[in-house]
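>>> quick one: sequence plus predicted model below, questions after.
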Amino acid sequence: MWNDLMNLGVSVPDKILRTVAVYVVLAILIRLAGKRDLAQLNAFDLVVMLLLSNVVQNAIIGPDNSLLGGLIGAVVLLGVNAAVVRAVRRSDRAARLLEGSTTTLASEGRWDLRALRREGLRQADVDAAVRRQNAASIADVQRVTIEPGGAIVATLRPDLAPATKADLAALEAKLDRLLARQQG
């Protein structure tokens, strides 16, 4: 039993190389697939992600079904991911290369249909995201973007944006000046 748990079916360098190679290829494929996959998984995306993990399992473990082999693969995956996350955090260039950049989907109340197609997004899905951010329609937004992580961000037109504390303080100061003039 102990032998089955600890006897590797492949060498440690082979295990590390397999794990790193699968990580790199999957990261590239997900990057090429676009930001939409990261924004919200629909039922089809979820099925693909579940099947993808099963498809690449043998590429990582090879003929090795040992506990030790699985733990080595897990440690390598976590280590490579931690290194990538740190590189992205330290370097804007690495972040753009590995994560992409912000894409404008609509500006001044008008859709950029080319950008929607390029990102694989349906206008109806982005419309729903815009409504969740307090805009009645695309006409209410100054800009809609999809961030590298897949979040859709709608910036309301200035005349429709909620008042900030600074706006209220400025209004209060203006009212105080008006009252002071009327009383004085």
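Received it, and whenever you're ready, just let me know what you need. Numbering: from 1, shown residues only.
>>> going by C-alpha atoms from here, please, whenever you check contacts or count neighbours.
Will do.
>>> which helix is the longest one in the protein?
helix 67-90 (DSSP state H).
>>> tell me where this structure has strands.
Applying DSSP state E to the chain gives strands spanning 103-107, 110-111, 141-146, 152-156.
>>> save those strands as CSV, and put in mean neighbour count and distance to Asp127 too.
Formatted as CSV, the strands of the chain follow (neighbours: other CA atoms under 10 Å; distance: least, CA to CA, whole Å):
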stretch, mean neighbour count, distance to Asp127
strand 103-107, 20, 10
strand 110-111, 16, 10
strand 141-146, 22, 10
strand 152-156, 21, 10
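>>> for the longest helix of the chain, packing partners?
helix 2-6, helix 12-33, helix 43-61, helix 92-99 (3 or more CA pairs under 8 Å, 6 or more residues apart in numbering; DSSP states H and E).
>>> buried residues of the third one, list them for me.
With burial defined by 16 or more other CA atoms under 10 Å, the residues of helix 43-61 counted as buried are Ile60, Ile61.
>>> what does it contact?
Applying CA atoms under 8 Å, 6 or more residues apart in numbering, the contact partners of helix 43-61 are Lys15, Arg18, Thr19, Val22, Asp37, Gly69, Gly70, Gly73.
>>> got another, please set it beside the one above:
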Amino acid sequence: MWFDAWSDLGRVAAVGASAYLTVVVVLRLSGKRTLAKLNAFDLVVTVALGSTLATILLSSDVSWSEGALALALLALLQFVVAQMTSRLPWARAVVTAEPTLLLRDGRLLPDALARQRVAVDEVRQAVRATGQGDLSSVAAVVLETDGSLSVVPASQAGDRSALDGVRRETA
């Protein structure tokens, strides 16, 4: 169908503008973490916010007030989970993945790469992106909880305290 009625278009415009403002207000009130690239839970919340906004815009069965409540509820739940994970280690372990060491002292860790489904080429790409020319100049490559790769050059490894809490595999 290409067109139903002008009233439908008017509803989408009016509710869309209101829902957009509601999303902006909810995100400002809920803080930076709501849209942060942190872990799978945060991704789910971000996708759910987008899906909820789309439903508010396009479904005449969902009122603006119901949608606004759904958006606020998602932000509140994300806030509660963030508070729990920052205070309770067991909650963090349930909600977020553990960072994993993929390369140590220039040597790739094949078991860790296989378990995390990371290709050697992805590690090499991350190392190149930091300006390193060879793996031997790298103290560590860590697969972070958000799926990104962190590279610690050997020249900047220091006491390696930044690697505390990182899952270590054997070589």
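Noted; the coordinates are in hand. Just so you know, these numbers come straight off a predicted model, no measurement behind them.
>>> ranking the contacts of helix 43-61 of the first structure by neighbours, who comes first?
Gly69 (25 neighbours; other CA atoms under 10 Å).
>>> and the equivalent of Arg117 of the second structure over in the first structure, how many neighbours?
Under the alignment (TM-score structural alignment), Arg117 of the second structure pairs with Gly120 of the first structure. Using other CA under 10 Å, Gly120 of the first structure has 14 other residues around it.
>>> from Arg93 of the first structure, how far out is Gly120 of the first structure?
According to CA to CA, to the nearest Å, Gly120 of the first structure and Arg93 of the first structure sit 24 Å apart.
>>> quick one: neighbours of the closest residue to Gly109 of the first structure other than its chain neighbours, just the number.
Excluding the flanking residues, the one nearest Gly109 of the first structure by CA to CA, 6 or more residues apart in numbering is Ala139, at 4.1 Å. Around Ala139 of the first structure there are 16 other residues, counting by other CA under 10 Å.
>>> map Ala139 of the first structure across to the second structure for me.
Match for Ala139 of the first structure (TM-score structural alignment): Ser136.
>>> and Asn65 of the first structure, by the same measure?
Counting by TM-score structural alignment, the partner of Asn65 of the first structure is Val62.
>>> got a list of what its match touches?
With CA under 8 Å, 6+ apart, Val62 of the second structure has these contacts: Thr55, Ile56.
>>> 6 Å instead, please
Ile56 (CA atoms under 6 Å, 6 or more residues apart in numbering).
>>> would you mind measuring from it to Val15 of the second structure?
Counting by CA to CA, the gap from Val62 of the second structure to Val15 of the second structure is 10 Å.
>>> repeat that for Gly131 of the second structure.
49 Å.
>>> if we ignore the residues flanking it in sequence, what's nearest the spatially most central residue of the first structure?
The residue lying closest to the centre of the first structure (CA atoms, centre = their mean) is Gly149, at 1.7 Å. Spatial nearest neighbour of Gly149 of the first structure, excluding adjacent residues (CA to CA, 6+ apart): Leu38 at 6.1 Å.
>>> distance check, the one you found against Val126 of the first structure.
Separation of Leu38 of the first structure from Val126 of the first structure (CA to CA): 14 Å.
>>> okay, the two: which has more neighbours?
Ranked by neighbour count (other CA under 10 Å), Leu38 of the first structure and Val126 place Val126 first, with 21 against 16.
>>> what's Gln78 of the second structure aligned with over in the first structure?
Matched to the first structure by TM-score structural alignment, Gln78 of the second structure sits across from Asn81.
>>> tell me, how many residues neighbour that match?
Using other CA under 10 Å, the number of residues around Asn81 of the first structure comes to 15.
>>> just the one 10 residues further on next, same as before
As a burial measure, the neighbour count of Ser91 of the first structure was computed by other CA under 10 Å and equals 11.
>>> also Leu116 of the first structure?
19.
>>> same check on the one 3 residues further on?
Using other CA under 10 Å, the number of residues around Glu119 of the first structure comes to 19.
>>> roughly how far apart are the residue nearest to Ile152 of the first structure when sequence neighbours are not counted and Ala27 of the first structure?
Spatial nearest neighbour of Ile152 of the first structure, excluding adjacent residues (CA to CA, 6+ apart): Ile146 at 4.4 Å. Using CA to CA, Ile146 of the first structure is found at 19 Å from Ala27 of the first structure.
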